[in-house]
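K.L.:
Have a look; sequence and predicted model below, questions after that.
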Amino acid sequence: MGVGNVSERRNEAPQVGVTSVILALGPADDGERRRLWMPLVRRIREPYLGAWALPGGPLKAGRSLERSAYETLASTTDLHPKYLEQLYTFGDPERSRGGVPMVSICYWALVGQVDVASLETKHNVAWFADDALPELAFDHRRIVDYATWRLRHRLDMPQVVRELVGDEFTLRELHAVSEAIEGHSIDLANFRRRTLASGMIEETGARRRVGRQRPAALYRFRSDADGIAGDAGSVADAALPQGFGVSELSRFANVDAHMDADDAHMSALSALTTDTRV
């Protein structure tokens, strides 16, 4: 049976898929600020044949949304992120370029420092810095913009930042992570002053040498830091990324369904093939 003409395809029930944005902290490069990196998949079918896209695949019977998201991660990279959160659902009728309508339930995952240069390309997968992305298929650039915007406005949430900087860190390491997330240089002296005054971190009593610097004090987030962060402000106070309408703000601000990665899910996953239909 044929797939029908454009009008018939547009009137079909939407396909539902899961798409993932994987954000990894890349290493410092010759004294430059650190950057966020993400894996993209080169499409092997129309629409957008040959274009780069976020990893994703159709939602299959018998699998939860979270399980499906983990499968897209496993099929793309050998990394095992412990932080996975539902991001948003994208379903504009025009996103499939005249094909069968597609709804993508998007997740984002965070991993700590990654030596991007050592990651092997597989299954048409390559890693790109978030400020040097190629043109993306569908509305995937819009998805990336929202994921990075959301991360930048989670900088005051320890459970998010901890995934990138670790449980214990120096102020210089925390500063480097903040620069990578914000996407620009941040004055170190002002950052130290604001961070120490926030009341969210405390010294561990230990010290660590970073590079050629003298040993620096190690810090950690206080046990009550999440409550302090919750009183500090709201995502609604920030500007949306370019291209997002103000009317979307209230919906974006309420997308807050955090879930912890379940190691049992990861151990149950087998080798998978990346599907780039959504």
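P.N.:
Looks like it came in fine. Numbering: from 1, shown residues only.
K.L.:
all contacts plus neighbour counts: C-alpha atoms, from now on.
P.N.:
Noted.
K.L.:
mind listing the strands for the stretch 1-150 of the chain?
P.N.:
15-25, 36-42, 52-53, 56-58, 83-90, 102-113, 125-129 (DSSP state E, counting those that start in this stretch).
K.L.:
Could you name the helices and strands sitting against the last one?
P.N.:
In terms of contact count using 3 or more Cα pairs under 8 Å, 6 or more residues apart in numbering; DSSP states H and E, strand 125-129 is assigned the packing partners strand 36-42.
K.L.:
I'd like to know which elements the strand it packs on is packed against.
P.N.:
strand 15-25, strand 52-53, strand 125-129.
K.L.:
can those go into JSON lines with extra columns for mean neighbour count and distance to residue 175?
P.N.:
JSON lines is the format used below for the helices and strands packed on strand 36-42 (neighbours: other Cα atoms under 10 Å; distance: least, Cα to Cα, whole Å):
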{"stretch": "strand 15-25", "mean neighbour count": "25", "distance to residue 175": "13"}
{"stretch": "strand 52-53", "mean neighbour count": "24", "distance to residue 175": "30"}
{"stretch": "strand 125-129", "mean neighbour count": "18", "distance to residue 175": "19"}
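K.L.:
for those, which one sits closest to residue 66?
P.N.:
With Cα to Cα as the criterion, residue 66 lies closest to strand 15-25 of the helices and strands packed on strand 36-42, at 9.0 Å.
K.L.:
That closest one to strand 36-42, inter-axis angle?
P.N.:
Angle between the axes of strand 15-25 and strand 36-42 is 140 degrees (criterion: axes from the mean of the first three to the mean of the last three Cα atoms, to 10 degrees).
K.L.:
hang on, residue 42 packs against residue 127?
P.N.:
No. Between residue 42 and residue 127 there is no contact under Cα atoms under 8 Å: 11.0 Å.
K.L.:
Now do the contacts for the residue lying closest to residue 41 once chain neighbours are set aside.
P.N.:
In space, and not counting its chain neighbours, residue 41 is closest to residue 125: 4.5 Å by Cα to Cα, 6 or more residues apart in numbering. The neighbourhood of residue 125, defined by Cα atoms under 8 Å, 6 or more residues apart in numbering, consists of 39-42, 76.
K.L.:
Filter those residues down to just the buried residues.
P.N.:
Listed as buried from the contacts of residue 125 are 39-42, 76; burial here means 16 or more other Cα atoms under 10 Å.
K.L.:
Against that first model, consider the following:
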Amino acid sequence: MRYRKLVQTMAMIGLILAATGLSFGAYHHMGEDDSDAFLAVYPDKAGTKLDSCNLCHSGGQYTNSKGQLVPLGSCQWCHYAYGYDASGNIDETLNGYGKAYSANGGNSEEPAVRKAAIEAIKSLDSDGDAYTNQIEIAATRYPGDKKDDPSKVAAPYRVYSLEQLEAMPQHEQFLLMNTHKSDDHYAEYSGVPVSDILQNSGILASATDITVYAPDGFSQFHPLSLDPNPIFYHVNGTYPQATFYYDEQADISKITVVWCDYSSPSCTRRTN
């Protein structure tokens, strides 16, 4: 039987690496050109944590139904505040560096003007931490985040090899894996639950949530326990049983311009 490794396992590797400053960047939102302007001025920062949306966009927080403040990463905050329908104000998601870039020509359609905007704000201290943007960028620190500056020391961390993960107890789950730039797949996946890795790595008993960083720089907030807001996927506990759904019009083995792969042996004999 064919298995696919759970995305959570690989995402957890990103979480652990992120604490070391070794996190990978290069998450470029579809259709944006600002990363090209930044890399034209700082080509050595390609693939680092600065090569991502976090360079110009901040996180935020909202109050849930229990009256608790829930922190969101830059991607989630942008979708929450700006909206998938772009009905919000994008400027509200910008950090100090993003605002300085925008004010100096970052919204221009001309690549040369956007590059000039990056050059123009080198000597500024956009986050007010007493380090200029250029000094922070040279140290691979966020120039728009006051909490991240060249004086910071990496937090304790654990790195798991693939062999170590494969040696841990595995969980198997049949599910639909949605992907952004390729086909969706119904298949049986196996991997190590994130909750097991957290316990193995020594997570504090007082912890309430985690932020998972993917190799491309994308980050996602996850509460450890069930949150009333359905947009958040909790770490501990179980999820309601889902329903398998087959649609011939979506089957890539029958029609070319579609999106769902039902070829896994674990799909055999399953019906709607």
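P.N.:
Perfect, thanks for sending it. Computed from a predicted structure; not experimentally measured.
K.L.:
Superposing both, give me the TM-score.
P.N.:
In this superposition the chains share a TM-score of 0.26, using TM-score structural alignment, normalised by the length of the second structure; 127 aligned residues with a Cα RMSD of 6.6 Å.
K.L.:
Summarise which helices and strands the host helix or strand of residue 219 of the first structure is packed against.
P.N.:
Using DSSP states H and E, residue 219 of the first structure sits within strand 216-221. With contacts taken as 3+ Cα pairs under 8 Å, 6+ apart, strand 216-221 of the first structure sits against helix 171-182, strand 201-208.
K.L.:
could the ones you listed be laid out in TSV, adding mean neighbour count and distance to residue 19 of the first structure?
P.N.:
Below are those laid out as TSV (neighbours: other Cα under 10 Å; distance: least, Cα to Cα, whole Å):
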stretch	mean neighbour count	distance to residue 19 of the first structure
helix 171-182	21	21
strand 201-208	14	34
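K.L.:
Make CSV out of the ones you listed and add distance to residue 193 of the first structure.
P.N.:
Converted to CSV, these look like this (distance: least, Cα to Cα, whole Å):
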stretch, distance to residue 193 of the first structure
helix 171-182, 10
strand 201-208, 12
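K.L.:
I'd like to know which of the helices and strands packed on strand 36-42 of the first structure is closest to residue 225 of the first structure.
P.N.:
Residue 225 of the first structure lies closest, by Cα to Cα, to one member of those: strand 15-25, at 22.6 Å.
K.L.:
could you say what helices and strands the closest one packs with?
P.N.:
The contact analysis (3+ Cα pairs under 8 Å, 6+ apart) places strand 15-25 of the first structure against strand 36-42, strand 56-58, helix 65-76, strand 102-113.
K.L.:
what about residue 166 of the second structure, distance to residue 101 of the second structure?
P.N.:
45 Å (Cα to Cα, to the nearest Å).
K.L.:
Next secondary structure after the helix or strand where residue 222 of the second structure lies?
P.N.:
Per DSSP H and E: residue 222 of the second structure is located in strand 219-223. Toward the C-terminus, strand 219-223 of the second structure is succeeded by strand 260-261 as the next helix or strand (DSSP H and E).
K.L.:
By residue count, tell me the biggest helix in the second structure.
P.N.:
The longest helix of the second structure (DSSP state H) is helix 7-18.
K.L.:
between that one and strand 219-223, how big is the angle?
P.N.:
Helix 7-18 of the second structure and strand 219-223 are oriented at 110 degrees to each other (the same axes, to 10 degrees).
K.L.:
And the host helix or strand of residue 36 of the second structure, what's buried?
P.N.:
Using DSSP H and E, residue 36 of the second structure falls within helix 34-41. Buried residues in helix 34-41 of the second structure, counted by 16+ other Cα under 10 Å: 34-40.
K.L.:
could you dump these to TSV with distance to residue 209 of the second structure?
P.N.:
Output for the buried residues of helix 34-41 of the second structure, formatted as TSV (distance: Cα to Cα, whole Å):
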residue	distance to residue 209 of the second structure
34	31
35	29
36	33
37	34
38	32
39	33
40	36
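K.L.:
Considering these, which is situated nearest to residue 173 of the second structure?
P.N.:
Within the buried residues of helix 34-41 of the second structure, the smallest distance to residue 173 of the second structure is 37.3 Å, found for residue 35 (Cα to Cα).
K.L.:
And the closest one, how close does it get to residue 165 of the second structure?
P.N.:
Using Cα to Cα, we find residue 35 of the second structure at a distance of 34 Å from residue 165 of the second structure.
K.L.:
mind listing the helices for the stretch 151-278 of the first structure?
P.N.:
Under the criterion DSSP state H, counting those that start in this stretch, the stretch 151-278 of the first structure contains helices at 158-165, 171-182, 188-197, 225-230, 249-253, 263-268.
K.L.:
For residue 140 of the first structure, which of those is the nearest?
P.N.:
helix 249-253 (16.6 Å).
K.L.:
Residue 60 of the second structure: neighbour count?
P.N.:
Residues lying near residue 60 of the second structure (other Cα atoms under 10 Å) number 19.
K.L.:
my guess is it contacts residue 69, does it?
P.N.:
No. Counting by Cα under 8 Å, residue 60 of the second structure does not reach residue 69; the two are 9.8 Å apart.
K.L.:
can you tell me how far the residue nearest to residue 87 of the first structure when sequence neighbours are not counted sits from residue 84 of the first structure?
P.N.:
Leaving aside its sequence neighbours, residue 87 of the first structure sits nearest to residue 107 (Cα to Cα, 6+ apart; 4.8 Å). Using Cα to Cα, we find residue 107 of the first structure at a distance of 7 Å from residue 84 of the first structure.
K.L.:
go on, residue 143 of the first structure?
P.N.:
15 Å.
K.L.:
And for residue 258 of the first structure?
P.N.:
Where residue 84 of the first structure is concerned, residue 258 of the first structure sits at a distance of 7 Å (Cα to Cα).
K.L.:
Tell me which of those two has more neighbours.
P.N.:
Neighbour count, other Cα under 10 Å: between residue 258 of the first structure and residue 84, residue 84 has more, with 24 against 11.
K.L.:
That one is in contact with residue 163, isn't it?
P.N.:
No. Counting by Cα under 8 Å, residue 84 of the first structure sits too far from residue 163 to count as a contact (10.4 Å).
K.L.:
any shared contact partners between these two?
P.N.:
residue 110.
K.L.:
Hmm, residue 161 and residue 225 of the first structure touching each other?
P.N.:
No. Applying Cα under 8 Å as the test, residue 225 of the first structure and residue 161 come out as separate, 11.7 Å apart.
K.L.:
Between these two, which has more neighbouring residues?
P.N.:
Using other Cα under 10 Å, the more surrounded residue of residue 225 of the first structure and residue 161 is residue 161, with 22 against 19.
K.L.:
Adding distance to residue 174 of the first structure, write the helices and strands packed on strand 15-25 of the first structure out as TSV.
P.N.:
Listed next are those as TSV, based on distance: least, Cα to Cα, whole Å:
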stretch	distance to residue 174 of the first structure
strand 36-42	14
strand 56-58	31
helix 65-76	26
strand 102-113	12
